[in-house]
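A.B. asks: sharing a model prediction with you, sequence too.
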Amino acid sequence: MTDTTRPNSDPDGVARSATSPFDQPTERIPTTDDDLGLLPTEQIPTYATGSTSDRGPFASDVTPTEELRTADSYDRELASALAASTAAPAVVPPAPQAATPRGTLDLGLLVLRVAVGALMLAHGLQKLFGLWGGPGLDGFEMFLVDAGFQQARILAYAGAVGEVVGGVLLIVGLLTPLAAAGLLALVINAWCVRQAAAPGLQWFAPDGPELEALLAAMLVAIILAGPGRFSLEGRRKWATRPHVGSFLALVLGVAGGVCLWIFLNGVNPLV
């Protein structure tokens, strides 16, 4: 290694030492570990299972990863995994369903109920009190006798009161399937009376059962569709979404009307 320091002269010829940093002697390149001040890079720390003092300089920073887990630890982990796999699944409640838009359906059911209920109420008041030129109870009883009914007095009271009560329940929308089913039984017998009054199958009024058939169809529609929201029972589920209960009410109404005609009259209305 040569010394690069050389004298420098100023214009006066006086020799001066170099002041440039590039004119300083080149530093010696470190060649040993002592020069670097570090541990040897080839020294690999060892991990022992003994005491902390026997583990070398990295004992306080490194945990022993080479220790084998015992059989008890495996048993505990296996038991935990089995318990998790056999645990009962959590029950998640279903999300609440949004209300289905019904449009003008409830308004249409209200009009249908009020129209049929008002008509049946008026006929019941005619039979019960003789209003609006009605026959009254006595006249209604004689009509049933002429039509061939047994127990005409009881049927006169039951029919007149049934039309009044059923008509009111339809108007307000209370116990709608049962009220409509009771009125349907009465209308079925009125259809049979009208049909049996003349031989052969009749239809058009005033001799045919045109009005009775129309009333029966409207009552069936009310039973199957429900009263709608514009009623006293409008908040009940079956009032807006009828299901099996409405079908059973329809079966009861039809069966009641047919049985009433068969057991208390017995005439074939189609002959």
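C.D. replies: Thanks, I have it. Residues are numbered from 1 along each chain as shown.

A.B. asks: going forward, measure contacts between C-alpha atoms and count neighbours the same way
C.D. replies: Fine.

A.B. asks: what sits against residue 216?
C.D. replies: Counting by CA atoms under 8 Å, 6 or more residues apart in numbering, residue 216 makes contact with 184, 187, 188.

A.B. asks: write the PyMOL selection for whichever of the residues you listed are buried.
C.D. replies: Selection of the buried residues among these in PyMOL, burial being defined by 16 or more other CA atoms under 10 Å:
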select buried, resi 184+187+188
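
A.B. asks: compile the contacts of residue 216 into TSV and extend it with columns for distance to residue 169 and secondary structure.
C.D. replies: What follows is the contacts of residue 216, written out as TSV (distance: CA to CA, whole Å; DSSP: H, G, I helix; E, B strand; the rest coil):
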residue	distance to residue 169	secondary structure
184	14	helix
187	16	helix
188	19	helix
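
A.B. asks: assign residue 205 to helix, strand or coil.
C.D. replies: Under the three-state scheme (DSSP: H, G, I helix; E, B strand; the rest coil), the conformation of residue 205 reads as coil.

A.B. asks: put this next to the previous one:
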Amino acid sequence: MKKLVKTLLTTNPNIGFSIARLVLGVVIFPHGAQKLLGLFGGLGYSGTIDLFTTQMGLPSMVAFSIVMIEFFGSISLILGLFSRFWALSFSGMFLGIIFTTQLEHGFFMNWFGNQAGEGFEYSLLVIGLALSILTNGSGKWSIDNLITKKSQS
């Protein structure tokens, strides 16, 4: 268990990886806040779960996981806490989004409202940032880096 935690927390102390982590966390946070808290014009927890399960036909555990990953994962990324775990979670979630809802609409997002849905370009950007975090860790400015430094002292 100790080795697993060390692997999750060890990070490349590069500022660039901190920037990637912060950008991903800040971009995803409003989506999570919409789904869990109803902020930014969102449906809130009940409305989101209802939408995902009844209208989209997702299993309730998947719907719950999406809400939790987007909200708590984005906050954890902003703080730089267990970033590798959250990056893996975002990668899996956005791969699922691509294959369940976006692939049929092609690459491009629906910028001009002339498609039936969104393409997968945004999801690819999220996955790319998440894979950078997954392979390199939280970066210099992170709780993971502070914990790793402290444990090595």
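C.D. replies: Here it is on my side, so go on. Since this is a predicted model, take the numbers as computed values, not measurements.

A.B. asks: TM-score for these two?
C.D. replies: Scored against TM-score structural alignment, normalised by the length of structure 2, the superposed chains reach a TM-score of 0.73; 129 aligned residues with a CA RMSD of 2.2 Å.

A.B. asks: now tabulate the contacts of residue 216 of structure 1 in CSV and tack on distance to residue 260 of structure 1.
C.D. replies: Written out in CSV, the entries for these read as follows (distance: CA to CA, whole Å):
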residue, distance to residue 260 of structure 1
184, 12
187, 11
188, 9
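
A.B. asks: and of the contacts of residue 216 of structure 1, the nearest to residue 108 of structure 1?
C.D. replies: For the contacts of residue 216 of structure 1, the residue nearest residue 108 of structure 1 by CA to CA is residue 184; the value is 20.0 Å.

A.B. asks: structure 2: which residue goes with that closest one?
C.D. replies: Matched across to structure 2, residue 184 of structure 1 falls on residue 91, judged by TM-score structural alignment.

A.B. asks: its match contacts residue 129, correct?
C.D. replies: No. Taking contacts as CA atoms under 8 Å, residue 91 of structure 2 lies outside contact range of residue 129: 9.0 Å.

A.B. asks: name the element the most centrally placed residue in structure 2 belongs to?
C.D. replies: In structure 2, the centroid-proximal residue (CA atoms, centre = their mean) is residue 90; its distance is 3.7 Å. Under the assignment given by DSSP states H and E, the secondary-structure element containing residue 90 of structure 2 is helix 83-97.

A.B. asks: what's the mean distance for the helix or strand that that helix is followed by versus structure 1?
C.D. replies: Proceeding N to C from helix 83-97 of structure 2, the next assigned helix or strand is helix 121-136, under DSSP H and E. Once fitted to structure 1, helix 121-136 of structure 2 is off its aligned match by 0.8 Å on average (mean CA distance after the TM-score superposition for structure 1).

A.B. asks: which part of structure 1 matches helix 121-136 of structure 2?
C.D. replies: Counting by TM-score structural alignment, helix 121-136 of structure 2 lines up with residues 210-225 of structure 1.

A.B. asks: counterpart of residue 162 of structure 1 in structure 2?
C.D. replies: Counting by TM-score structural alignment, the partner of residue 162 of structure 1 is residue 69.

A.B. asks: and that match, how many residues sit next to it?
C.D. replies: The criterion is other CA atoms under 10 Å. On that basis, residue 69 of structure 2 has 20 neighbouring residues.

A.B. asks: now residue 19 of structure 2
C.D. replies: The tally of other residues near residue 19 of structure 2 (other CA under 10 Å) stands at 18.
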